[in-house]
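> can you look at this prediction? I've put the sequence above it.
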Amino acid sequence: MKHLSVGSRWNADLVAEYHERWKQDPQSVEADWRAFFEGFELGLSLPPKPAKGVAAGPGAAVDAAAQAKVFAAIHAYRTLAHLQAKTNPLADPTPYFELTDKALGLDTLSATQPYYTGDFLGGQMLPLSEILAKLKATYCGPIGVEYTHIQDGARRRWLQERIESCGLRPAYDAAARRSFLRTIVQAEQFERFLHKTFVGAKRFSVEGGETLLVALERLISRSPGLGISDIVIGMAHRGRLNVLVNTCGKKAEYLFEGFSENHVPDTTNGDGDVKYHLGYEGERSVDGRKVAITLAFNPSHLEAVNPVVLGRARARVDLQSDGKRSAALPVLIHGDSAFAGQGIVMETFNLSNVKGYAVGGTVHIVTNNQVGFTTGPEEARSGRHCTEIAKFVEAPIFHVNGDDPDAVVLATEIALEYRQQFAADAVVDIVCYRRYGHNETDEPAFTQPVLYRTISNHPSVAELYASRLTSSGSTPDGELAGLRTEFEVLLNAAQDRAKAAIAVEVAEREKTPAAVCPFQSPYDASVDTTAPEALLQKVAPALWTMPPDFAPNPKIKRLLDAKAEAFKSGANFDWSLGEGLAFASLLAEGYPIRISGQDCERGTFSHRHAVLHDPSNDAEYCPLNAVSGGESIELVNSTLSEYAVLGFDYGYSLEAPDSLVIWEAQFGDFANGAQIMIDQFIASSESKWGQTSGLVMLL
């Protein structure tokens, strides 16, 4: 009885079997079962309190086994209904057998018989038909949710209450819904303008997934009220131009200049990069409060930017003396195939709750186009959903129909609230489609003819939503046409400004003779790295002096004594002593230090011993944090990852230029595992993006 679960029909059948035994001979079952059946039948034999609008018959009793089947059905819908939710805008869901009345054992029960709902709907007596109708309305609508895999009871109950209290039914007023429509039309018109103005140019359109922009807008608008002051976004190429202009605030004319065939990029300070790799830093005002918006630069390598974003978010909080992790929100936007296929996704998830890398949770948004370049879901992954990897960290997953902006906003809000409440990751899987091929010059009908026949006949998100709002009275007739005209005028004006700027550029180029000016970093490497003897004399004793209540391992104690003797004699300095003095002097001069890597506290070759352990009680002590009047040092034994950890520390270094940020490879050649990060970010970011990093790699 202690481990009773009513999660399946088989358990319900077991309850029925025990119940029959108890009725024939109460002593034939355990004492726990006897108490259960006695109390259960007593309670259910009483006249139930009639639910609103339901007249309960006098003395109506409920069979315990039947009630158990109802409980099992409630659990089944919470667990499995995402499999038949209406989340795909291009197809109706396939009925899932495990949720049929027959599979749940409900086919023999009366639909009008009232049953107790337990922790569903606050514990009511309702007819079976009404219980099932409410379960289907909540869990089989445009949002399919996965949360029962979460083992933490508090988190699971919070989600259950948040989901079932609103029935996953959005209730936004007309003003909010009109703002959603405005964002969608703005995104749509931007893409259409690029398509007709710069024919044949690659832009990696977001069309079909425009509700991504609505989700981002909601994250921004809710942020100040939840204590968020910084949002750091990482995403690949699809939809990036739209996000740059319509979310981050980059002026459209600057982007349009880059499309002109007469534009010659200035490579004086570097080679530059394609438009859909560029980042941006801006600021948005929400009800008078500022929210910093950063879109991280990204190479073509999918998902590579993920740990970089997390490193930047952590550093922003670390640099604020009273900062809270919840104040900086990382938002990672994924593609469906990349989310399932790229190993860096798992490596980054694994950092989410590890000391030295936690960022207070990340909101993940998947723009699920249901195809990756030319690869269908059946070839792209083994799991049923592209989001299965998120269960690795027990993140809740909201699958939502991309043609339903209200549902997308609600799912995004719940994910954001969960992140703020529990400092944990949450995933919003926007099931949408890709209007064109992988890029606008690609022909998707070569490889997905049936899918793209459906897409070509499918109305746009803006058209569907505008029609819905007009039908409900939320917007007047002609709202869609009016918005399209408004944004067309604005985009044409931006293009006129871009043309004028290009004309000036061409005229200046004609007046100035061509010249070769190779890229050369402006930095001077001749830096004085010496430290005054007086400073070293001041900081050195901290390296071998222990608190009175701390006793290190005897072997370590001998090493510390040898350090002290070497320093006093001025001879026999080893790497450990030299490194320790360098770190201590930097800390004393006001420079924070972060060292991250596999086994970096002790050092791979037992050469550092920067964090000591007392054998008697396993207490830890870091001598460098005892440097008088100095900054603090953070030493972090990393997860067994090179790619994600190096990316995280690179991102951290971007936000902490006055700190010494070090990534240490366990063995030098292990850096091979992070080669993408070295090639695409560390070695080339200054030339491509004008972005400099002071990261130090110890190999």
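Arrived safely, thanks for sending.
> only C-alpha atoms from now on, for both contacts and neighbour counts.
Fine.
> the host helix or strand of residue 186 packs against which elements?
Assigning secondary structure by DSSP states H and E places residue 186 in helix 174-197. Contacts defined by 3 or more CA pairs under 8 Å, 6 or more residues apart in numbering; DSSP states H and E place helix 174-197 against helix 211-222, helix 240-242, helix 405-422, helix 461-472, helix 479-511.
> just checking, residue 594 touches residue 662?
Yes. If you go by CA atoms under 8 Å, residue 594 and residue 662 touch, sitting 6.1 Å apart.
> hang on, the earlier thing: could the helices and strands packed on helix 174-197 go into CSV alongside mean neighbour count?
What follows is those, written out as CSV (neighbours: other CA atoms under 10 Å):
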stretch, mean neighbour count
helix 211-222, 22
helix 240-242, 25
helix 405-422, 23
helix 461-472, 18
helix 479-511, 15
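> residue 585 is nearest to which of these?
The minimum distance between residue 585 and the helices and strands packed on helix 174-197 falls on helix 405-422, with 38.6 Å, by CA to CA.
> quick one: distance of that closest one to the chain centre.
The chain centre lies 12 Å from the centre of helix 405-422; the measure is CA atoms, centre = their mean, to the nearest Å.
> comparison target below:
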Amino acid sequence: MHNGVMKAWLESSHLAGANASYIEDLYESFLDDPDSVADEWRSIFASLPQVNGHAVEQPHSQVRDYFRRLAKDPSRFSAAVSDPQVDAKQVRVLQLINAFRFRGHQNAKLDPLGLWARETVAELDPAYHNLQGADMEATFNVGSYAIGRETMVLSDLYASLKKTYCGSIGADYMHLTSTEEKRWLQDRLESIEGKGSYSQEEKTRLLENLTAAEGLEKYLGAKFPGAKRFSLEGGDAMVPMLKELIRRAGEQGCKEAVIGMAHRGRLNVLINVLGKRAQELFDEFAGKHGESWGTGDVKYHMGFSSDFATPGGNVHLALAFNPSHLEIVNPVVIGSVRARMDRRGDKDGSSVLPITIHGDSAIAGQGVVAETFNMSQTRAYGVGGTVRIVINNQVGFTTSNMRDVRSTEYCTDIAKAVQAPVLHVNGDDPEAVVLVTQIALDYRNTFKRDVVIELVCYRRHGHNEADEPSATQPLMYQKIKQHPTPRKIYADQLIAEGVIGAELATAQVNEYRDALDKGERVVKEWRPMELHSVDWTPYLGHDWAMSYDAGLPLDELKSLGERVSQYPAAHQLQRQVEKIYEDRRTMAAGDKLLDWGFAETLAYASLVDKGSRIRITGQDSGRGTFFHRHAVLHNQKDASTYTPLCNISDEQGPFEVFDSVLSEEAVLAFEYGYATTEPTGLTIWEAQFGDFANGAQVVIDQFLSSGEQKWGRMCGLTMLLPHGYEGQGPEHSSARLERYLQMCAEHNMQVCVPSNPAQVYHMLRRQVIRPMRRPLIVMSPKSLLRHPLAVSKLEELAEGTFQNAIGEIDALDPKGVKRVVFCSGKVYYDLLDARRKAEQQDVALVRIEQLYPFPEAEVRAILADYAHVTDFVWCQEEPQNQGAWYSTRHHYDGVLHAGATLRYAGRPASASPAVGYMSVHAKQQKALVEDALTLA
């Protein structure tokens, strides 16, 4: 550059005033990774002069200062800067291109109603860059813009930039740090100036899809006036979008797609994408329903499955069931996709596509969205990227004002946290919608990352069809009443272009209405389902008391124990972990009683050895929060890992254990989705402390406890919730047992409190071996992991089964017993220890290991020896209003004989789960034990 050119460049827009920081950011990125900036900027930065004798690796502040000095005195500029052909106007042209790439979306025509009040972006005007007059007819080098062209007349370039970045598509991608991904998106958009090319057949099909979307809503509105249907009207383009997404995915080798969405447009998707028969929907509106299990759910929560024909073969579609809790279905969908990938041996998501559909207010407002985004690139939860569609109807939920529902310009800005590109598109331009759909899917399949499409549209009716939106949105709904529908706009466009005649557009409307009148399927691509998913038949219709083969020969168990206690000699363990594995080898030989961690490990080993899949996630699951599991061994020399449970035999089933992201809600929802899709193995979520499951309460309430009753969705997910009062305070004591017991009904789930290693071994094996798939809630231990009395013999694992209730273990004379104390969990050992120290013989201890379903027959059998006893006590550590007391006391009415009484011994009722002072805790614990054991 010549001195005058350099000075002009330094004084140009991007280096002036507030834009100085823009250059600094670019330069800092260049220093970190030269490939992270565009070619033109990399060329400029690479040619900068040395500063104080050093190359450009010097801090960027020195280069900034150099710029400023040079601007004041251009004579300081030397020949050290190369490429003298570059002039000031050329640089400004490149700045203009970059401005459109960065900010063109802010002036794109995205709002179909034209109500968005958006400020003009000054940087998009050539005059802002001192490019005007004769400059507009001059020819400039355009760098990497528009593949195949090295130069363009500025006026042509400007027109092209506006078409590409300020038309119906707003491409928001310059926040990506990957140069490869940015260039890929630039090339796709700029090479076609942001506009697709479609044949007459494709345009006619697109109109047909819009006709179907509109036709269903009008038909339902006339046939069932006033009924809630959460209409798609205004966002009609979602139907062709989804169909194009599935068609193109199938063409590229996809075999399954799982869709998650809330209410808006769900009925339309069921009928016009998945191919549900229209008559079935009409029957639901009319209140008719066939014979089905459970209580059922409203029609706009229901799921559906079908096959969809594509040029690459049939794609199996699954629309997930979901409750009204917005966005919670997203991690469920991702979990289901991961299970399908694992079953197919798909490591990158090539054969299974997750599609999640969001509302504009919900994606910005619901925290589970951020949690799910954060999971997207992790080992435990990655699915090769998700296509996320946002239906932005500009009202949000019921009466919202956009200024009240988010703090960002776009509802999709949350996606930028995980480097996801966002393609905003005007919902009234269906061809642009199809184009961004193609680009989004291709991006996902190329880079295996999340991508977001924001369909900017409107809502023709209120929150539901009985709502009156003009009460809170008067101007918008005045505009909507005058605004033609997407189908009308596109039909008029095609007629004007000569693509179709007016009679064809009318014929499409009539044909669709006739099909609905007949109650038919209206999706031409619908195909009868082949067996894509696992067969659930073996898990249906079983009773809780069914017998099953739980045995495992002692020699086989010893062999497994030896194998899972071995690791390579060169794999140096941390000292305490090494001692744990030394002890395990002794336990496996039968020379030492088994502790909790080894019994649990043997349960997993025995299952994977027979081919079952095991998946465990949680915030410390590899090691175990309380240092007991150590399924993953970390080499102290090089930090490499070794997992003995993955090295049992060549024919074993998969064993996976992952330390999860710091999330409860999204992680538990993911594992629920996984377990509902993979019944053959054992899926476990382990809370760091049981209390933390509070953060996943929506998943527990809406899916785990009620999913089978509402939707017929069986699930064998196991939750391990560390629970026990060791004086660690209110948030590290209680897994809130009472909440799970309050939700128990109709044998919907199991709630167990195992008290020794043999019990946890049999409990975990039972969850797989017994063909019963319902959630298992486990109050798992903390102090019992190393309690000297909480040990088991190897023979108890080999020969026994899970005992729902355990009677007295000491040699008490039943005739001398005056009181029977029922209890569960850790408090049993406090009672046992106190009774033994007092040499007390007149109080028997009975453990209830499965609180639900209540083991009435087993308890009745245990109490047969105590027919003379009338004094019964329930003892618990938890406060009286918590724990099992209120939720289980009614069960004892069926097992206690006439004249017997049952009273409570435990902490008094409390608003907090536990005290925060160790001295108070110890005093309370001593008092409740004495109360339970001391006879009047």
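Noted; the coordinates are in hand. All values derive from a computational prediction rather than experimental measurement.
> can you pull the TM-score for these?
For this chain pair, the superposition-based TM-score is 0.88 by TM-score structural alignment, normalised by the length of structure 1; 646 aligned residues with a CA RMSD of 2.5 Å.
> related to what we said a few turns ago, please identify the buried residues of the helix holding residue 186 of structure 1?
Residues of helix 174-197 of structure 1 classed as buried by neighbour count (16 or more other CA atoms under 10 Å): 177-178, 180-191, 193-195.
> now do stretch 149-165 of structure 1
For stretch 149-165 of structure 1, a neighbour-count test (16+ other CA under 10 Å) marks 150, 155, 156, 159, 160, 161, 163, 164 as buried.
> now stretch 383-399 of structure 1
Within stretch 383-399 of structure 1, the residues that count as buried by 16+ other CA under 10 Å are 386, 387, 389, 390, 391, 393, 394, 395, 396, 397, 398, 399.
> which one in structure 2 is aligned with the first one?
Which is residue 386 of structure 1. With TM-score structural alignment as the matching criterion, the partner of residue 386 of structure 1 in structure 2 is residue 411.
> I'd say its match and residue 361 touch.
Yes. The pair formed by residue 411 of structure 2 and residue 361 meets the contact definition of CA under 8 Å, at 6.8 Å.
> that older thread, in a strand, the match of residue 386 of structure 1, correct?
No. Residue state for residue 411 of structure 2 (DSSP: H, G, I helix; E, B strand; the rest coil) corresponds to coil; a strand is not indicated.
> any idea how far residue 862 of structure 2 is from it?
61 Å (CA to CA, to the nearest Å).
> could you do residue 543 of structure 2 as well?
Residue 543 of structure 2 sits at a distance of 22 Å from residue 862 of structure 2 (criterion: CA to CA).
> can you give me the helices in the stretch 101-250 of structure 1?
Across the stretch 101-250 of structure 1, reading from the start of the chain, the helices by DSSP state H, counting those that start in this stretch fall at 101-104, 128-139, 153-166, 174-197, 211-222, 240-242.
> residue in structure 2 matching residue 74 of structure 1?
When the structures are aligned by TM-score structural alignment, the residue of structure 2 matched to residue 74 of structure 1 is residue 97.
> name the element that match belongs to?
Taking DSSP H and E as the definition, one finds residue 97 of structure 2 inside helix 88-103.
> superpose on structure 1 and give me the mean offset of that helix.
Helix 88-103 of structure 2 differs from its equivalent in structure 1 by a mean of 0.8 Å after superposition (mean CA distance after the TM-score superposition for structure 1).
> and that helix, what does it pack against?
For helix 88-103 of structure 2, the elements it packs on are helix 3-11, strand 139-141, helix 154-165, strand 169-172, judged by 3+ CA pairs under 8 Å, 6+ apart.
> ok, residues contacting whichever strand or helix holds residue 888 of structure 2?
Counting by DSSP H and E, the element that carries residue 888 of structure 2 is helix 885-888. By CA atoms under 8 Å, 6 or more residues apart in numbering, the list of residues contacting helix 885-888 of structure 2 from outside reads 738, 741, 742, 851, 874, 876, 880, 904.
> quick one: the residue nearest in space to the middle of structure 2 from residue 766 of structure 2, how far?
Ranked by distance to the mean C-alpha position of structure 2 (CA atoms, centre = their mean), the top residue is residue 331 at 2.1 Å. Applying CA to CA, the value for residue 331 of structure 2 to residue 766 of structure 2 is 27 Å.
> likewise for residue 165 of structure 2?
When CA to CA is the yardstick, residue 165 of structure 2 and residue 766 of structure 2 sit 59 Å from each other.
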